[in-house]
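Student: predicted model, plus sequence, below.
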Amino acid sequence: MHESGKIKEIENKINNAYSNIAGIVVLKDGKTQYENYFNECTADSRIHIYSVSKSIISILIGIAMDKGYIKSIDQKVLGFFPGLHG
């Protein structure tokens, strides 16, 4: 199946079976490769993301720890903002 056919197949599946998907944006090397919105949503729609933010923050903290930017989960957040006093 051609790439555009696969994309249409995914879009049809989302439109028919996944009313909780607002949109998909795919970036590669800083450039948008694909962007589409579903279920009456647009790029400007505001949606509730519930606990998705916690999951993303957890992933980012793990990456930062792996790269040595964060030494421990016990570090104080204010330590990352030297201009603030706590």
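Tutor: Okay, I see it.
Student: could you use CA atoms for every contact and neighbour count after this?
Tutor: Will do.
Student: sec struct for residue 59, please.
Tutor: Here residue 59 is helix, with the state taken from DSSP: H, G, I helix; E, B strand; the rest coil.
Student: what's around it, how many residues?
Tutor: Counted with other Cα atoms under 10 Å, residues neighbouring residue 59 total 12.
Student: ok, residue 27 next?
Tutor: Neighbour count for residue 27, taken as other Cα under 10 Å: 11.
Student: second structure for comparison follows:
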Amino acid sequence: LRNLKVDYLKIDGSFIRGIDQPGLSEAVVRSITEIAHLLGMRAVGEQVETEQQLELLQTIGVDYAQGYYFQRPQPIAEFFATSD
């Protein structure tokens, strides 16, 4: 990772889905976030579907989140038509 020219490190949705249960998922998300920050990168949580997941990611320090909680996928033309 140190030798790659990347600005963002994405955290797979399989870890995000289980983050609201105590255990491995939260530890993995915390670790990936810490590594990203140590390397000067931003951490992105994928597949966020609930407010609880978003709040936990914010508490952990994840920088960005994406997923159905914010918006479902849509055709690009429709996106631009509704974003004006």
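Tutor: That came in fine, so what should we check first? This is a predicted model, so every value here is computed, not measured.
Student: after superposition, what's the TM-score here?
Tutor: Comparison of the two superposed chains (TM-score structural alignment, normalised by the length of structure 2) gives a TM-score of 0.31, and 46 aligned residues with a Cα RMSD of 4.2 Å.
Student: right, and the helix or strand after the top helix by length along structure 2?
Tutor: Secondary structure of structure 2 read by DSSP state H shows that its longest helix is helix 24-38. Note on helix 24-38 of structure 2: by DSSP states H and E, the next helix or strand toward the C-terminus is strand 42-45.
Student: pull out the buried positions in the helix or strand following that next one.
Tutor: From strand 42-45 of structure 2 onward toward the C-terminus, using DSSP H and E, the following helix or strand is helix 51-60. The neighbour-count check on helix 51-60 of structure 2 (16 or more other Cα atoms under 10 Å) flags 53, 54, 57, 60 as buried.
Student: swap in stretch 52-64 of structure 1?
Tutor: Buried residues in stretch 52-64 of structure 1, counting neighbours by 16+ other Cα under 10 Å, are found at residue 61.
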